[in-house]
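K.L.:
let's see this in three dimensions:
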Amino acid sequence: MTGEARAPDRSDRRVWLRVALALLYGGVGAVHLLRPELLMPIMPSWVPEPRLVILATGLCEIVGAAALLGQRRRRAAAAGLALYAACVYPANLKHALEHVPVPGIPDSWWYHGPRLAFQPILIWAALYTGALIDWPFRAKRHPSAARSDPHARGR
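P.N.:
Modelled structure (predicted):
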């Protein structure tokens, strides 16, 4: 080894982000299962059987986190977690806009603003770590490869 630092490649970024997402979703899923009453107040009124939904989503988060770390079901887990992150947005909006108190979470726009803004990033991160998208880290193509690719015209 020469002592030179090598730049992380796409697979390194995906691995670290995948582990971080698995820890996040696993932890949040555990809260859903162990303390569903904490989340009941932020459930929109139109959600049927809110306690059951909280328990089911907690289970989905844990299963999704575990599958994200594996190889076999990673893409399905990534798609599921991205969909989950989109589906919980109404509860996050209610929490913020109606100032619903949740123990352990501040009722401040210093919390809610970044939390709401970060949701699309969670969706992207799940899709990226599952290799469903490459953006914005798409590999740069060598110019000679573009000339030999008949589909590369106009890029």
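K.L.:
contacts and neighbour counts: CA atoms only from here.
P.N.:
OK.
K.L.:
show me the helices in the protein, by range?
P.N.:
With helices called from DSSP state H, the chain shows them at 10-34, 36-39, 50-69, 74-87, 89-97, 109-129, 143-148.
K.L.:
what angle sits between the longest one and helix 50-69?
P.N.:
Think helix 10-34. Between the direction of helix 10-34 and that of helix 50-69, the angle (axes from the mean of the first three to the mean of the last three CA atoms, to 10 degrees) works out to 150 degrees.
K.L.:
to compare against the first, here's another:
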Amino acid sequence: MIRVALRYLLALFYAYAGYRHLVGPEPFLTITPGWVPFPEAVVFWTGIAEIAGAITLAQPLSRRLLQAGAIGLALYALCVWPANVNHMLMDMAREDGGWGMAYHVPRMIAQPLIIWLALWTGLVIDWPFGKRGAQPK
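P.N.:
This is a model prediction of the structure:
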């Protein structure tokens, strides 16, 4: 039950994040590393990817689609991690220290947790709650 509830919560989180990428891309463009080509297009398509991933998490009909969406969102979270690191470095370089370490350290720690949560709620993995070698339910 908690797994399903967290899956829907994660779907809502990603749907909202995707919406924010589409209607207000400026904050995301600001933290996009300079080496990323076509940043406007990348931010747009990351918003689309978040919304598509959210839809796959929210649909209860196909386990394969659910797992594909979960893997996609986990990979997405891994791929945008450089933008989060860039944001932290830019922010900490500001004279006023920006948001500060109290914001950025938990955010950096949260990224692998979000990756795990997508895989766990998407029935890709059972770790650490399942028996070793057991198939996700």
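K.L.:
TM value for the aligned chains?
P.N.:
Superposed pair, TM-score by TM-score structural alignment, normalised by the length of structure 2: 0.86. Supporting alignment: 125 aligned residues with a CA RMSD of 1.7 Å.
K.L.:
export the helices of structure 1 to TSV and tack on mean neighbour count and distance to residue 137 of structure 1?
P.N.:
As requested, the helices of structure 1 are arranged in TSV below (neighbours: other CA atoms under 10 Å; distance: least, CA to CA, whole Å):
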stretch	mean neighbour count	distance to residue 137 of structure 1
helix 10-34	17	7
helix 36-39	17	36
helix 50-69	20	20
helix 74-87	20	17
helix 89-97	17	26
helix 109-129	17	9
helix 143-148	10	18
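K.L.:
could I get these as CSV with distance to residue 136 of structure 1?
P.N.:
Output for the helices of structure 1, formatted as CSV (distance: least, CA to CA, whole Å):
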stretch, distance to residue 136 of structure 1
helix 10-34, 10
helix 36-39, 34
helix 50-69, 20
helix 74-87, 17
helix 89-97, 24
helix 109-129, 9
helix 143-148, 19
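K.L.:
what's the match for residue 31 of structure 2 in structure 1?
P.N.:
For residue 31 of structure 2, the equivalent position in structure 1 is taken to be residue 42, counting by TM-score structural alignment.
K.L.:
so who does its match touch?
P.N.:
With contacts defined as CA atoms under 8 Å, 6 or more residues apart in numbering, residue 42 of structure 1 is in contact with 91-92, 94-95, 100.
K.L.:
which ones are touching the residue nearest the centre of structure 1?
P.N.:
Here the mean C-alpha position of structure 1 is nearest to the C-alpha of residue 122 (CA atoms, centre = their mean), at a distance of 3.4 Å. Contact partners of residue 122 of structure 1, counting by CA under 8 Å, 6+ apart, are 82, 85.
K.L.:
that one -> structure 2?
P.N.:
Matched to structure 2 by TM-score structural alignment, residue 122 of structure 1 sits across from residue 114.
K.L.:
do residue 111 of structure 1 as well
P.N.:
With the correspondence set by TM-score structural alignment, residue 111 of structure 1 lines up against residue 103 in structure 2.
K.L.:
can you pull the contacts of that match?
P.N.:
Applying CA under 8 Å, 6+ apart to residue 103 of structure 2 gives no contacts.
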